[in-house]
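**Q** From the sequence below, what's the structure:
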Amino acid sequence: MSNVQVEQKIYEMPPREGFSIAHFLTVTDMERSARFYETVFGARVLSRGDSGGAPVYIQIANTWMILNVGGGPTPDKPSVILEVPPNPDRLSSFMNIRVADIQACYELWKSRGAEFITEPKDKYGEIRCYIRDPDGYIIEVGQSKPGVLYG
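**A** The predicted structure is shown next:
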């Protein structure tokens, strides 16, 4: 197994110019989810949130994530209710992590407590597998095969 190292760069949110993108996840327990992303992926927890409604802000590699509990409509989204998906086997989106060495990541993240649905599998031009987070969201981990071009 090769040594997996994640280079941690500091990115700003909000940016000084242009824009940045963050993925928002509705979670049942902010601290539990923050610990999961911190432990498994080495995320940097920037803010732990609070019971007054402040969310958790984390940075994983070059991605920002915001974690917060669900809730009812608000003045700026009057018909929207945020909730954890009721069926973890029926999702409409997921996070996709691209890695250089999937077997090394699989072994490392599994040793840190990640629950994989299967071991890495060959699929089209890549090798991939999926992790479930504490709320049942899936995270795809994929490694492109040599010579496969995208776009």
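**Q** Only C-alpha atoms from now on, for both contacts and neighbour counts.
**A** Noted.
**Q** which residues of this structure fall in strands?
**A** Listed in chain order, the strands of the chain (DSSP state E) span 22-26, 44-48, 56-60, 63-68, 95-98, 115-116, 121-123, 126-132, 138-144.
**Q** Can you say which of those strands is nearest to residue 105?
**A** Comparison of the strands of the chain against residue 105 by C-alpha to C-alpha identifies strand 138-144 as nearest, at 8.5 Å.
**Q** check contacts around the residue most central in space within the chain.
**A** Most central in the chain under C-alpha atoms, centre = their mean is residue 95, positioned 5.4 Å from the mean C-alpha point. Applying C-alpha atoms under 8 Å, 6 or more residues apart in numbering, we find residue 95 in contact with 138, 139, 140.
**Q** one more, for comparison:
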Amino acid sequence: MTAFPAEDMEMTRLLVVSDVAVSRQWYEEVLGAHVHSAYESACVLSLLGNWLLLVSGGGPTDDKPTVTMAPPADPDRVSAELIFRVRDCHGAYETLRARGAAFLTPPLDRGYEIRAFFRDPDGHLFEISELVT
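**A** As a prediction, this is how the structure comes out:
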């Protein structure tokens, strides 16, 4: 029996985007991701030691016969987000904003953490968060 998880395994986050080239540019310029490989309908990025796979949408396939892959239909209805734990939320906010990130609000101090939210071109939600100690 194979161990799961095992040390030699990796996890990749997949995001469905409407335009792989536009998203690739945003992830490189705004988040500082590095392209590992790129194809017409997909792009594999390296970001903070993790893999991020950007793919164009599509209909069901033999191995997922009831699943349609699509970018978020409504960016205000979220079922997942990516969170960056940062040392300085205000500093990260200014850096990302200068690179083109569109934040929902400036960083808010919630007492135990300072956080701010922004979206990619397709509406996927991101958070920067600083623990207050």
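**Q** care to give me the TM-score?
**A** Overlay of the two chains. TM-score (TM-score structural alignment, normalised by the length of the second structure): 0.91; 127 aligned residues with a C-alpha RMSD of 1.1 Å.
**Q** picking up where we left off before, make CSV from the contacts of residue 95 of the first structure and add neighbour count and distance to residue 113 of the first structure to it.
**A** As requested, those are exported to CSV (neighbours: other C-alpha atoms under 10 Å; distance: C-alpha to C-alpha, whole Å):
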residue, neighbour count, distance to residue 113 of the first structure
138, 22, 14
139, 18, 14
140, 16, 16
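**Q** ok, those vs residue 80 of the first structure, which is closest?
**A** Nearest to residue 80 of the first structure among the contacts of residue 95 of the first structure is residue 138, at 22.5 Å by C-alpha to C-alpha.
**Q** How about the contacts made by the counterpart of that closest one in the second structure?
**A** Mapped onto the second structure by TM-score structural alignment, residue 138 of the first structure lines up with residue 125. Residue 125 of the second structure sits next to 75, 78, 80, 81, 82, 117, 118, 119 when contact means C-alpha under 8 Å, 6+ apart.
**Q** how close does the third one sit to residue 72 of the second structure?
**A** Taking C-alpha to C-alpha, to the nearest Å as the measure, residue 80 of the second structure and residue 72 of the second structure are separated by 11 Å.
**Q** Which residue of these two possesses the greater neighbour count?
**A** Ranked by neighbour count (other C-alpha atoms under 10 Å), residue 80 of the second structure and residue 72 place residue 72 first, with 18 against 9.
**Q** is it true that the more buried one touches residue 122?
**A** Yes - look at residue 72 of the second structure against residue 122 with C-alpha atoms under 8 Å: they come within range, at 6.7 Å.
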